[in-house]
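1. please work out how this folds:
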Amino acid sequence: MVSMTVELRNVAGTQAAMGWAGGHTLVVDRPQGKAGGQGLGFNGAQLLALALGGCFCNDLRYVAEEMGCELGSIAVSVTVELDGSPLVTTAAHMQVACEMADGSSADAVIEKAKASCMVSNSLQRGVAVSIEAVR
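-> Alright, predicted model coming up:
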């Protein structure tokens, strides 16, 4: 089993948070005027959509390498639908435009990436989440 940890801390002088994993960082915030948000970074729904689409983009590259082929352009669009109180994601839809470097169809790569994408597979299967307060 593999595990991965990210860290988040508040950003002084704002109500945003800075998150990091290794040397990579991003800012998490609410939209301007929402619960003190200043629109300085991504909100949770955007991060979820980015995780889904970003993971799929990476898997397209992994699969292409496994298959010994080279990808050309990749364009991925992810829409998450939100509903309820508390607000939850009720659906996610991803559109993928991808072609091989030689201009041929990348359908086989896309299908194989669908089967191996960690984030989409995790969401589809459900993932246990625990939240504990520490002092």
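2. only C-alpha atoms from now on, for both contacts and neighbour counts.
-> Noted.
3. tell me the SS of residue 77?
-> Three-state call for residue 77 (DSSP: H, G, I helix; E, B strand; the rest coil): strand.
4. need the contact list for the closest residue to it other than its chain neighbours.
-> Spatial nearest neighbour of residue 77, excluding adjacent residues (C-alpha to C-alpha, 6 or more residues apart in numbering): residue 95 at 5.2 Å. Going by C-alpha atoms under 8 Å, 6 or more residues apart in numbering, residue 95 touches 76, 77, 78.
5. any idea how far residue 123 is from residue 110?
-> Distance of residue 110 to residue 123, computed by C-alpha to C-alpha, to the nearest Å: 18 Å.
6. second input sequence below; structure requested for side-by-side comparison:
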Amino acid sequence: MKISASIKSSFQLHEVNVETENNKKSISISPKTEGYGSSINGGELLFLSLATCFCNDLYREAAKRNIKIDTAEIIVSGEFGSEGEPAKNIIYKVQIQAKKHSDAQICDLIEKVDKIAEIHNTLRQGINVTLIK
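-> This next block holds a predicted model:
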């Protein structure tokens, strides 16, 4: 599955687009108040990526098990230090309401998704990011 993301930025313009297998979508993110760049930072998007991946995988795996989730909340947090330093202490918490299912079923589902979530596994294993000039 080929995925890409792009940003076009100039004064008071911040266009964000993502694409998966030719399915293009725009995301509305305002420019910074001073006019250039994004009003949200990469760390926020990274943590949102973790939460989004877990959420989507959670619903997919729940459907396989015939588990009806009423509500899911995924909260990701961590710390960034000085410029250029990677994140540290990334943690996440998952809360699920599923009235018709036992705590054991929900716990098993959460553990399964934690093991297969692709963004989580990418960060856990590390990957090279290459600049092409």
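7. hmm, back to that, buried ones among the contacts of residue 95 of structure 1?
-> Neighbour counting by 16 or more other C-alpha atoms under 10 Å classes residue 78 among these as buried.
8. where do the helices of structure 1 begin and end?
-> Assigned by DSSP state H, structure 1 shows helices spanning 44-67, 107-116, 118-125.
9. quick one: map residue 78 of structure 2 onto structure 1.
-> Correspondence of residue 78 of structure 2 to structure 1, assessed by TM-score structural alignment: residue 80.
10. how about its match: what's its closest non-neighbour residue?
-> According to C-alpha to C-alpha, 6+ apart, the nearest residue to residue 80 of structure 1 is residue 92 (4.3 Å).
11. burial count for the residue mapped onto that neighbour from structure 2?
-> Aligned against structure 2 by TM-score structural alignment, residue 92 of structure 1 finds its counterpart in residue 90. By the criterion of other C-alpha atoms under 10 Å, residue 90 of structure 2 has 12 neighbours.
12. what does residue 67 of structure 1 give?
-> Neighbour count for residue 67 of structure 1, taken as other C-alpha under 10 Å: 12.
13. likewise residue 37 of structure 2?
-> Residue 37 of structure 2, neighbours per other C-alpha under 10 Å, totals 20.
14. for it, which non-adjacent residue is spatially closest?
-> In space, residue 37 of structure 2 is closest to residue 31, 5.5 Å off (C-alpha to C-alpha, 6+ apart).
15. going by neighbour count, list what's buried in stretch 33-53 of structure 1.
-> Buried, per 16+ other C-alpha under 10 Å, within stretch 33-53 of structure 1: 37, 39-43, 45, 48-53.
16. nearest to residue 3 of structure 1, of these?
-> residue 51 (16.4 Å; C-alpha to C-alpha).
17. residue in structure 2 matching that closest one?
-> Structural alignment (TM-score structural alignment) places residue 51 of structure 1 against residue 49 in structure 2.
18. could you report the distance from that match to residue 108 of structure 2?
-> Using C-alpha to C-alpha, residue 49 of structure 2 is found at 22 Å from residue 108 of structure 2.
19. same deal with residue 53 of structure 2?
-> Taken as C-alpha to C-alpha, the span from residue 53 of structure 2 to residue 108 of structure 2 is 18 Å.
20. can you pull the contacts of the residue positioned nearest the centre of structure 1?
-> For structure 1, residue 51 is the residue whose C-alpha lies nearest the centre (C-alpha atoms, centre = their mean; 0.6 Å). Residue 51 of structure 1 makes contact with residue 119, according to C-alpha under 8 Å, 6+ apart.
21. tally of neighbours for the closest residue to residue 26 of structure 2 other than its chain neighbours?
-> Excluding the flanking residues, the one nearest residue 26 of structure 2 by C-alpha to C-alpha, 6+ apart is residue 17, at 4.5 Å. Neighbour count of residue 17 of structure 2, defined by other C-alpha under 10 Å: 15.
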